[in-house]
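In: please find the sequence and the predicted model below.
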Amino acid sequence: MTTLYYEDLEIPSKFVSTGRTVTDADATMFCMVSGDWNPLHCDNEYAKTTRFGRRVVGGIFGITLLTGMFTRWGVFELSAVAMLSIDHWEFKAPIFIGDTLHVEMQLIGKRLTSKGDFGIVEREFSLINQDEVVVQRGTSPMMIALRPAQAA
């Protein structure tokens, strides 16, 4: 896919990723990187005694996975300036090892910055498992470049 600039964005628009299966290595590596060694995330025997009955991957892993998945689309590869925030994020259901997740991103609004030199695009994200259960969702506005001027 080619990079989209502010002028290229149609509101509303929807993008859907392919699936990605969460592995035991993902869960362990995320514990290592984050330092979050809660037994619910890393101890099989303990996790069996919880309401989930098995290990749950740390919730922030979902946001991390989501950002990697939408980056693969390449639609903002050259035009993204900055992720401005993560808003109203909801952890709706657990992520388990073996879940296959995909991302849906909806572009729901856009506007120019006060100086008019960049755009702001409003994005809604859903992280959805193999059973079509939304496990996480929220919004994340992004600053985006305007289309570069063409040389004469």
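Out: Arrived safely, thanks for sending.

In: C-alpha only now, for contacts and for neighbours.
Out: Will do.

In: give me the element Gly62 is part of.
Out: helix 59-71 (DSSP states H and E).

In: residues of stretch 131-145 that come out buried?
Out: Neighbour counts over stretch 131-145 (16 or more other CA atoms under 10 Å) mark Val134, Val135, Gln136, Arg137, Gly138, Thr139, Ser140, Pro141, Met142, Met143, Ile144, Ala145 as buried.

In: which residue packs closest to the residue positioned nearest the centre of the chain, ignoring adjacent ones?
Out: Taking CA atoms, centre = their mean, the centroid of the chain lies closest to Leu66, which sits 2.5 Å from it. Leaving aside its sequence neighbours, Leu66 sits nearest to Val103 (CA to CA, 6 or more residues apart in numbering; 6.3 Å).

In: give the contact list for Ser140.
Out: Met83, Leu84, Ser85, Ile86, Asp87, Glu122, Arg123, Glu124, Phe125 (CA atoms under 8 Å, 6 or more residues apart in numbering).

In: try it against this one:
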Amino acid sequence: MAMDGAQSPEQSQPSIGQNALYFDQFEVGQSWVSPRRTITEADIVMFAGMTGDYNPVHTDEEFARQTPFGTRILHGPAVFAICTGLEFRLGIKEGTAIAFLGMTWDLKAPVKIGDTIHVYQRVESIRPTRNPARGIVNFWVEVRNQNGDVCQEGIHKVMFHAKPQA
């Protein structure tokens, strides 16, 4: 930081990841597969504690055995939250995404302790905004388990910076 407390131009620029893409670098049909992550009991316990959602289908193994799932399952919103982290690990949004604008999202199958999930993501559509310095990318996103089953799916709408003009 400069001595007077103002930021230097280098400090005011966001850090751009090496795999990051600007709005104008996306093409419909591009796709990525994230790293995998195995779901643990700690994921359920931490999400229940953070949200106060102690529904027995998540927190009571004896109760959950009597459900169609046959065991405890991870909270649906927790799966979505983990999905956003797996997407981030792709690096395509690091320093170029401005905002997550919304989603349509469907929960298709349970995610259980011991399941290993990953994200498949594809550019569904791109749209410039009135501001030429940014645009919106709609991603088709699937959370898949170790068997390739789609557990959750939908569209994520994200605003990106356009590539700065030289």
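Out: Cool, got the structure. Predicted, not measured: the structure shown is a model, and the values here were computed from it.

In: where does the TM-score land?
Out: Put the two chains on top of each other and the TM-score (TM-score structural alignment, normalised by the length of the first structure) is 0.94; 149 aligned residues with a CA RMSD of 1.0 Å.

In: thinking again about what came up before, for the residue nearest to the centre of the first structure, give its distance to Asp99 of the first structure.
Out: In this structure, Leu66 of the first structure and Asp99 of the first structure are 14 Å apart, going by CA to CA, to the nearest Å.

In: contacts for stretch 56-65 of the first structure, please.
Out: 27, 30-31, 36, 40-41, 47, 91, 94-97, 127, 136.

In: farthest pair within the residues you listed?
Out: The span of those, defined through CA to CA, is set by Ala47 and Leu127 at 23.0 Å.

In: more neighbours: which of the two?
Out: Leu127 (24 against 18; other CA atoms under 10 Å).

In: which residues touch that one?
Out: Leu127 of the first structure neighbours (CA under 8 Å, 6+ apart): Gly62, Leu66, Leu101, His102, Val103, Glu104, Val134, Val135, Gln136, Arg137.

In: give the aligned equivalent of the fourth one in the second structure.
Out: Right, His102 of the first structure. In the second structure, the residue matched to His102 of the first structure (TM-score structural alignment) is His118.

In: doesn't its match belong to a strand?
Out: Yes: membership of His118 of the second structure in a strand is supported by DSSP: H, G, I helix; E, B strand; the rest coil.

In: do I have it right that it meets Val33?
Out: Yes: the criterion here is CA atoms under 8 Å, and His118 of the second structure meets it with Val33 at 7.2 Å.

In: and the two? which has more neighbours close in?
Out: Neighbours per residue (other CA under 10 Å) separate His118 of the second structure from Val33, with His118 holding more: 23 against 16.

In: distance check, the more buried one against Gln11 of the second structure.
Out: His118 of the second structure sits at a distance of 34 Å from Gln11 of the second structure (criterion: CA to CA).

In: what ranges does the first structure have for its helices?
Out: Applying DSSP state H to the first structure gives helices spanning 24-34, 39-42, 44-48, 59-71.

In: list the buried residues in the longest one.
Out: Of the residues in helix 59-71 of the first structure, those buried by neighbour count under the rule 16+ other CA under 10 Å are Gly59, Phe61, Gly62, Ile63, Leu65, Leu66, Met69, Phe70.
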